[in-house]
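Novice: need the 3D shape of this:
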Amino acid sequence: MTVKANVTLCVLLWPTEGNADLLREYEDDVLALVPVYGGRVLSRVRALPGQDAALPSEVQVIEMPDDDALAAYLADPARVALADVRDRVVARTDIVRVGAVPHGDQTS
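Specialist: Presented below is the predicted three-dimensional model:
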């Protein structure tokens, strides 16, 4: 029997110019689909006003049960139907697979 490992992603998002609010609305819509595939949004934070535009405006940590669940989420028809919105409001997305750092390994 093969045990599938959780997939944890750190997602960094930059909006197109003047579209930070629309990016937030788009992300509200697509992140609502994550639980349908057994996933969880572990963290979602936004940059404070006045931050350097070279930095991401939103950072998310998302956990999915496995790669199959992630692929199904990415192919969800409701998510795919919003591709035109994504293309208008998201200038850049960086996705990094991450893992938890055990508490004993953290440095101050």
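
Novice: alpha carbons only for contacts and neighbour counts from here, please
Specialist: Noted.

Novice: kindly list the longest helix within this protein.
Specialist: Secondary structure of the chain per DSSP state H: the longest helix is helix 20-31.

Novice: show the subsequent helix or strand relative to that one.
Specialist: Next in sequence after helix 20-31, counting helices and strands by DSSP states H and E, comes strand 40-46.

Novice: who's in contact with that next one?
Specialist: 31, 34, 57-64 (Cα atoms under 8 Å, 6 or more residues apart in numbering).

Novice: would you do the same for the sequence below? I want to compare the two.
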Amino acid sequence: MADAAIEAGQRYEDQVLALLPRHGGRVERRLRTDDAGTEVHVIRFDDRAGYEGFLVDPQRVALRAELGDAAPHTQVLEVHEV
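Specialist: As a prediction, the model looks like this:
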């Protein structure tokens, strides 16, 4: 998250993560660095369609657009248990 927008970024994350259940998703872990500039989320979806639906959820898209350049940078890593 941008230094000048950490609080806004955290609010955005709170709001967006609350949308997960409507797409069969859930947060398994939410971690934040000491400087609050980075968050890591371990999330799980019931199926791929839920994940894809979450990405295009109109409320999620609107929230991200509302933040503009202050929106957190997102990097997705698809992983599996070993």
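
Novice: re the thing from before, in the second structure, what range does the longest helix of the first structure match?
Specialist: Mapping helix 20-31 of the first structure onto the second structure (TM-score structural alignment) gives residues 6-17.

Novice: show the contacting residues for residue 94 of the first structure.
Specialist: 11-13.

Novice: all strands for the first structure, in order.
Specialist: For the first structure, the strands defined by DSSP state E occupy 7-15, 40-46, 58-64, 90-97.

Novice: which helices and strands sit right next to the longest one?
Specialist: It refers to strand 7-15 of the first structure. Here strand 7-15 of the first structure touches strand 58-64, strand 90-97, going by 3 or more Cα pairs under 8 Å, 6 or more residues apart in numbering; DSSP states H and E.

Novice: buried stuff in the last one?
Specialist: For strand 90-97 of the first structure, a neighbour-count test (16 or more other Cα atoms under 10 Å) marks residue 90 as buried.

Novice: and it against the second structure, how far off on average?
Specialist: By mean Cα distance after the TM-score superposition for the first structure, the fitted strand 90-97 of the first structure averages 1.7 Å away from its aligned residues in the second structure.

Novice: what's the angle between that strand and strand 58-64?
Specialist: Per axes from the mean of the first three to the mean of the last three Cα atoms, to 10 degrees, the angle that strand 90-97 of the first structure makes with strand 58-64 is 40 degrees.

Novice: quick one on the thing from earlier: reformat the helices and strands packed on strand 7-15 of the first structure as CSV; add distance to residue 47 of the first structure.
Specialist: What follows is these, written out as CSV (distance: least, Cα to Cα, whole Å):
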stretch, distance to residue 47 of the first structure
strand 58-64, 6
strand 90-97, 15
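
Novice: and of the ones you listed, who's closest to residue 73 of the first structure?
Specialist: Among these, the nearest to residue 73 of the first structure by Cα to Cα is strand 58-64 (9.1 Å).

Novice: corresponding residues in the second structure for that closest one?
Specialist: The aligned range for strand 58-64 of the first structure in the second structure is 39-45, by TM-score structural alignment.

Novice: what comes into contact with that stretch?
Specialist: Residues outside stretch 39-45 of the second structure that contact it (Cα under 8 Å, 6+ apart): 23-33, 51.
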